[in-house]
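Undergrad: when you get a sec, could you give me coordinates for this:
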Amino acid sequence: MKYQKYLIELLRNSSIDSGNIHEASKAVLQAFVKAMYLKDGSIWLLDDNGSMVCSFILDMHEKSINHFSAMDEMQVKILFQELGSNAYLVLNSKQATSAYWVSNVDLINHSVIYTPIYHKGSIVGFLQGRRQNHQAGFDEKSIPFTSALANLFGRAILATQNNKLQHALKNANLDLQQTVLKRNQELKKTLEDLQTAQGHLVESEKMAALGQLVCGVAHEVNTPLGVAITSLSILGEEIHKLKTSYDSGTLDEPTFMSFIEHALSAHDIAEVNMRRAATLIHEFKQTSADQSHRVLVTLELKTLIDSIIASLTPIYEPHQVEFVLDIPDALYVTTYSESIDQILTNLVNNTCIHGFQASNQRHNLIFIKVFVQGKDFVIDYQDNGVGISDSIAKNIFTPFFTTNRSNGGSGLGLSVIYNLVSQKLAGEIRVIEQDASLGAHFQIRLPITLTEEFN
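TA: Reported below is the predicted structural model:
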């Protein structure tokens, strides 16, 4: 009953499982010394060098821990051999000679009990209790009590280690959080730097594209303007000659008729080239999809395409073009009809100029197929003309790119289509890769219901 009382008190002591190793050792040693009527009780623990060190002591004379010298590795080995598989080891004056390895206990005047402390299946220390020889020896009934005390202290060691692990884990988590926060800040800064660099790159690309566009416009417009200026200069010289002849009184009919001939020629050349420049500027303006006068309308697509094709008769009739249409009935779309008109007009005009003029086909055909995909409709446009090579296809939507400049091609027709599709109609256009001998093939994807928000 005496031992049970002390054990119950210890089981209720929060220090055992709280990880407070100092309070736990104090509670265990108080129960050990009081219940066993010991002179002193101590707790010995293995250190990192394999020595057994007195870590805690409760002495009726309040001796310090340094009262006992550490047991070296050899002494510990002998102690473990003496313990064997037993739950305890008792030494007294009878073993004073044979237990030569015991250096911290005067066995002539004391008896001592060693009870191993286990942690995770291994001995990590022991409880040591000393009595003076005039006291009664250690009885069998006290052994389970000392073993229970040793096990309770083993629990305290486990709780202490768990606390250390939890503390280390908490610190590791804090370090991880700090690392993650630091990395996030670094990533955020990197992302901001990338976005800034991307913005600069986009602006640089825009400026480069604008530069190319301006150079293209200048080159295309300067040519006819240069010819017109030259013609006007020649006309000016002819007028000066005419005035000189008139002032000198030598103006005759042949001279006057020669002037008329040169003046009319210079005028015609200047007019043609000025009109050419005006046409180029007009086409260049069309490459911008921002044409605010256009309004959204809902209409049947088949009816719209039929009317567009009918209006293009003067363009394709000289080439004897036949249209093959596959357009579903009652397909209503909300879009800018003028933009659809301009897209098909430019495609048909491009086919007639580039595809059919040099074609050897007996029958010139244009295929237009329309089908629905999800919320979009697709205009599949194909001809059986000359076709588009890979080298041309990659530049085909670039402003002023043309293979027909010698015959007056401006290189703006497909560029206008691209801008209308991508900017005005919220769609996309692509060249379908195929053998050039099969003709040109385009696919245009557009939303069935276009909204004002896009523009």
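
Undergrad: going forward, measure contacts and count neighbours with C-alpha atoms only.
TA: Will do.

Undergrad: pull up the gap between the residue lying closest to A436 once chain neighbours are set aside and K241, please.
TA: Once flanking residues are discounted, A436 sits nearest to G387: 4.3 Å by C-alpha to C-alpha, 6 or more residues apart in numbering. G387 sits 54 Å away from K241 when distances are taken as C-alpha to C-alpha, to the nearest Å.

Undergrad: and this one, so I can compare the two:
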Amino acid sequence: MRETLELILLRVSQSEDIDKGELEVASRLIINSVCEGLELSRAGIWLYDETQSLIQCRLLIDKGNDLDSENLALSRADFPHYFEALDYERSIAAHDANTDPATFEFSELYLSPLGITSMLDVPIRHRGKMIGIICCEHQGKARTWHSDEIVFAATLADLYGRAVSANERADYEAKLIHANQTLEKNVRDRTAELESALKTLEAAQDKLVESEKMAALGNLVAGVAHEVNTPLGIALTSVSNCKEELKSIYKDFENESLSEEGFKEFNHICLEGLNLAESSLMRAANLIKDFKQTSADQTSLEEEEIVLDDYIPRILNPLKPMLRKENIALSIDIAPHLFITTCPGVIAQLLTNLISNAQRHAFDGYTLNEKNRVCVIGKKTNNGLSISVSDNGKGIPAELHKKAFEPFYTTARDKGGTGLGLNILYNLVTQKLNGDIALISAPNEGTTITVTIPVD
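TA: This is a model prediction of the structure:
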């Protein structure tokens, strides 16, 4: 190959315009190079349609007529011999284009009017498939296409195939960038939606947790109110009776009919009545004190050191009236000197939840031959401290053990159950106390829930 042609090929192959993805720029570079190397004034790029029944001009440079684009198309039906030659996918070197078997069909309509005497068509391949041609058109005296000229044109056609690949790659990268930008926006939007939904869910969860806590306190209030009414009623009756006795003795005093024996009887009756009133009022006062401690603890999360064998009986005392209404006996067995630094409110709330849960579910519609019992046991273990609440109720089937701690799962929804009691308990134990919780139960064998709290 002549050195001039080699230098042109080297320049084109090294040009950034071939690989930067701008096909229009690469096309003009290649056709201008064809014209330069083959000393032509007219050359173009023609591409097949999808069915290869039509070939259309994508770029035509005609320097003689100062033309650099022209909308032309050739169909297989109009030029069957030309398309048949193209089907071989080899270069067509028509030294005399007017008589060549592949190009003579263009003579009258195309070649003669434009003064084209010789044609060189080289195939453009992309990914191994012929997609079109570079058409080199010589005007003037007919010429013979030399082998190095054919190789030169074919090499430029291959470079056009490379430019097509670069253009596809650039389009793909642009689409990928757009897709990434769209994806990032979608992710941001979706994240914002999820964050908003999470905040709404957390707010709803807080309300539900607070509602469940208040429901437990409501049960306490009802039980305490019922229990306090009894000693208050006794005290009120005793005081009223003392008042009547005082009026009677004062009347005898005024009438000067008061005897020593009558005064002693008055003294005995009033002393007995006042003692009964005092003990009843003390009972009510202690009950209210314990209730206030329990309710205050359940709303406080401050840590302090407590002794469980003293603290637990105190906070469970207000629960006894609630259980007594259901004929449930509460027993407490806490090992002595169990010190722990923790949030007393969490201990109060988890025991309230556990015992309320047993009161609601363990004996519902279940008849025992023995008395209904709930037992609270606290002791030291190798892993820390354990507090267990056991009942001798109807028990829980094995297939429901895992669901028991799931939020909103309840078997008493028709009776107002929310299914949050044990879930709140689970979260308190695992998150606030960093402990573990275990459930052991079987039908007709009662239920035991054990909380293990690590102790440093």
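
Undergrad: G387 and K241 of the first structure - which one has more neighbours?
TA: The neighbour comparison of G387 of the first structure against K241 (other C-alpha atoms under 10 Å) goes to G387, with 23 against 16.

Undergrad: count the residues that sit near the equivalent of H126 of the second structure over in the first structure.
TA: In the first structure, the residue paired with H126 of the second structure is H119, using TM-score structural alignment. Residues near H119 of the first structure, counting by other C-alpha under 10 Å, number 16.

Undergrad: what does the one 5 residues further on give?
TA: Burial of V124 of the first structure is recorded as 18 neighbouring residues (other C-alpha under 10 Å).

Undergrad: would you map the strands across the second structure?
TA: Using DSSP state E, the strands of the second structure run over 42-48, 54-62, 73-75, 92-94, 116-126, 129-139, 304-307, 328-334, 339-342, 372-381, 384-391, 436-441, 447-453.

Undergrad: can you put those strands in a markdown table and add distance to I288 of the second structure?
TA: Shown next, in a markdown table, are these (distance: least, C-alpha to C-alpha, whole Å):
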| stretch | distance to I288 of the second structure |
| --- | --- |
| strand 42-48 | 96 |
| strand 54-62 | 96 |
| strand 73-75 | 101 |
| strand 92-94 | 110 |
| strand 116-126 | 92 |
| strand 129-139 | 94 |
| strand 304-307 | 21 |
| strand 328-334 | 19 |
| strand 339-342 | 24 |
| strand 372-381 | 22 |
| strand 384-391 | 24 |
| strand 436-441 | 31 |
| strand 447-453 | 28 |
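
Undergrad: which of those sits closest to A163 of the second structure?
TA: The minimum distance between A163 of the second structure and those falls on strand 116-126, with 9.5 Å, by C-alpha to C-alpha.

Undergrad: remind me what the closest one packs against, helices and strands.
TA: strand 92-94, strand 129-139, helix 147-254 (3 or more C-alpha pairs under 8 Å, 6 or more residues apart in numbering; DSSP states H and E).

Undergrad: if we use 10 Å, what do you get?
TA: strand 42-48, helix 80-87, strand 92-94, strand 129-139, helix 147-254 (3 or more C-alpha pairs under 10 Å, 6 or more residues apart in numbering; DSSP states H and E).

Undergrad: between these, which gets nearest to E265 of the second structure?
TA: Checking those against E265 of the second structure by C-alpha to C-alpha gives helix 147-254 as the closest, at 9.8 Å.
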